[in-house]
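Trainee: any chance you could fold what I've pasted below:
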Amino acid sequence: MRFNDLSSVPAYLASRRSGKPRDLAAPGPSMDQLAEMVSIAARTPDHGKLAPWRFIIVPDDKRQLLADIITTAYLAEKPDAGRLEIEAQVQFATQAPALIVVMSAPKESKIPLWEQELSAGAVCMNLLHAAHAMGFVGGWLTTWPAFNDEVRDALGGPHERIAGFIFIGTPSRELEERPRPALSDILSVWTGV
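Mentor: Presented below is the predicted three-dimensional model:
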């Protein structure tokens, strides 16, 4: 199967595949390309036009600082962490050529929080679509750092949450399919009450 087939929109959507961030290598997008991706990603469903999310590009010269923040926070929670666990935290922040952090930043509004959080998730998905449409591959991770208050506070404020770390680059190896649910397991036709 050819992944991220850009010959048509349906072909792309039917073949969309994220890359594993640890397998993404140079070349990565330029700052101008990242800004264009963010502009595309922001064209997402957003009830109330609140823009309840924001994007943070973590430039190359700040990736190690982010790794240090993540590692310090990890050690505060797990002081007995071994060398491999610590290296994994550094690797998390420094993998792939580019990193955009998406923050869920809900607004005071009559629009329910749930809808605002769904919009933040949609922005993450649109960011992946933008990266893929521009010839790169992205990977959306949350994992431990996304749920740590110290990491969140280094990137935003207490009213925000990390919706995703979006890593972008060029695959260093062939993308592989992953198991997908059978349509019969996820689709039903409502027959009434």
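
Trainee: CA atoms for contacts and neighbours, from now on please.
Mentor: Noted.

Trainee: which residues in this structure form strands?
Mentor: Taking DSSP state E as the criterion, the chain contains strands spanning 24-25, 53-57, 98-104, 137-141, 161-171.

Trainee: list the helices and strands the first one packs on?
Mentor: Using 3 or more C-alpha pairs under 8 Å, 6 or more residues apart in numbering; DSSP states H and E as the contact criterion, the neighbours of strand 24-25 among helices and strands are strand 161-171.

Trainee: before we compare anything, build this one as well:
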Amino acid sequence: MTLMTVSDVPAGAQAPSLETLLTRSSNNMLTEPVPSDRDLETIFQAATRAPDHGRLRPWRFVVIKGEARQEFVKVLQAATKARKPEATESDLKLLANKFLMQPMIIAVGAKVTEGKIPEIEQVLSAGAAAMNILNAIHALGFAGKWVTGDNCYDPNVNAALGFTRPDRLIGFIYVGTEKMKLPAMERPNPTDFVTEWKGPAAG
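Mentor: This is a model prediction of the structure:
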């Protein structure tokens, strides 16, 4: 199987939508402005185009911005201190700064419905929605980064944002305008990850 890479496509020959997908990258060096309410409506419309087996609509999105970020940081600090009593004031301040420097945060989670659709498929659907959010943010001229970490999986943080088992957070997406453009990361050759199956291997 022969795959074309971005460099194989003649300049100007790519559809704009593909150009958006092929130029997106993560950036946490963000500032104002953030997406408007109308922009957010578009972003979440894109998010809900994610594959959804059984039409369970498992995606949930919590927007954290403005002064609410201060309250959110208090939740993160309390959860961190409960989980790691040895955490120092310096550790907690560093955690606060990491989130407060982001002008907007979207917490993405999965509302899991018990039944015939496996839980993992519902979580994967929420993950696909998160990727759609990142692509929509980029298409609108903003930037973002999807992060996880211990606090993403902490039950106290989950509960504070409205996720109790079996529901779960799958990540936080930083959202804003690029403060500075980060150096472009070298992308892998897609052919390194693709094979064509032609039947069971001869044994």
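
Trainee: hang on, the earlier thing: mean neighbour count and distance to Asp46 of the first structure added to the strands of the first structure, as CSV?
Mentor: CSV is the format used below for these (neighbours: other C-alpha atoms under 10 Å; distance: least, C-alpha to C-alpha, whole Å):
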stretch, mean neighbour count, distance to Asp46 of the first structure
strand 24-25, 21, 30
strand 53-57, 19, 10
strand 98-104, 25, 12
strand 137-141, 24, 20
strand 161-171, 25, 15
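
Trainee: ok, now which ones touch the residue nearest the centre of the second structure?
Mentor: Nearest to the geometric centre of the second structure sits Trp146, at 3.6 Å (C-alpha atoms, centre = their mean). Residues near Trp146 of the second structure by C-alpha atoms under 8 Å, 6 or more residues apart in numbering: Ser26, Leu134, Gly171, Phe172, Ile173, Tyr174.

Trainee: trace it over to the first structure, please.
Mentor: The equivalent of Trp146 of the second structure in the first structure is Trp140 (alignment by TM-score structural alignment).

Trainee: separation between its match and Lys110 of the first structure?
Mentor: Counting by C-alpha to C-alpha, to the nearest Å, the gap from Trp140 of the first structure to Lys110 of the first structure is 29 Å.

Trainee: likewise Arg54 of the first structure?
Mentor: Distance of Arg54 of the first structure to Lys110 of the first structure, given as C-alpha to C-alpha: 20 Å.

Trainee: and the longest helix seen in the second structure, what does it pack onto?
Mentor: Ranked by number of residues, the top helix in the second structure under DSSP state H is helix 119-139. Contacts defined by 3+ C-alpha pairs under 8 Å, 6+ apart place helix 119-139 of the second structure against helix 16-23, helix 37-47, strand 59-65, strand 104-110, strand 143-147, strand 168-178.

Trainee: quick one: closest of those to Ala128 of the second structure.
Mentor: When these are compared by C-alpha to C-alpha, helix 37-47 sits nearest Ala128 of the second structure, at 7.7 Å.

Trainee: in the first structure, which residues correspond to that closest one?
Mentor: Across the first structure, the stretch matching helix 37-47 of the second structure (TM-score structural alignment) is residues 31-41.

Trainee: what does the matching stretch rub up against?
Mentor: Looking at stretch 31-41 of the first structure with C-alpha under 8 Å, 6+ apart, the contacting residues turn out to be Phe55, Ile57, Val123, Cys124, Met125, Asn126, Leu127, His129, Ala130, Ala131.
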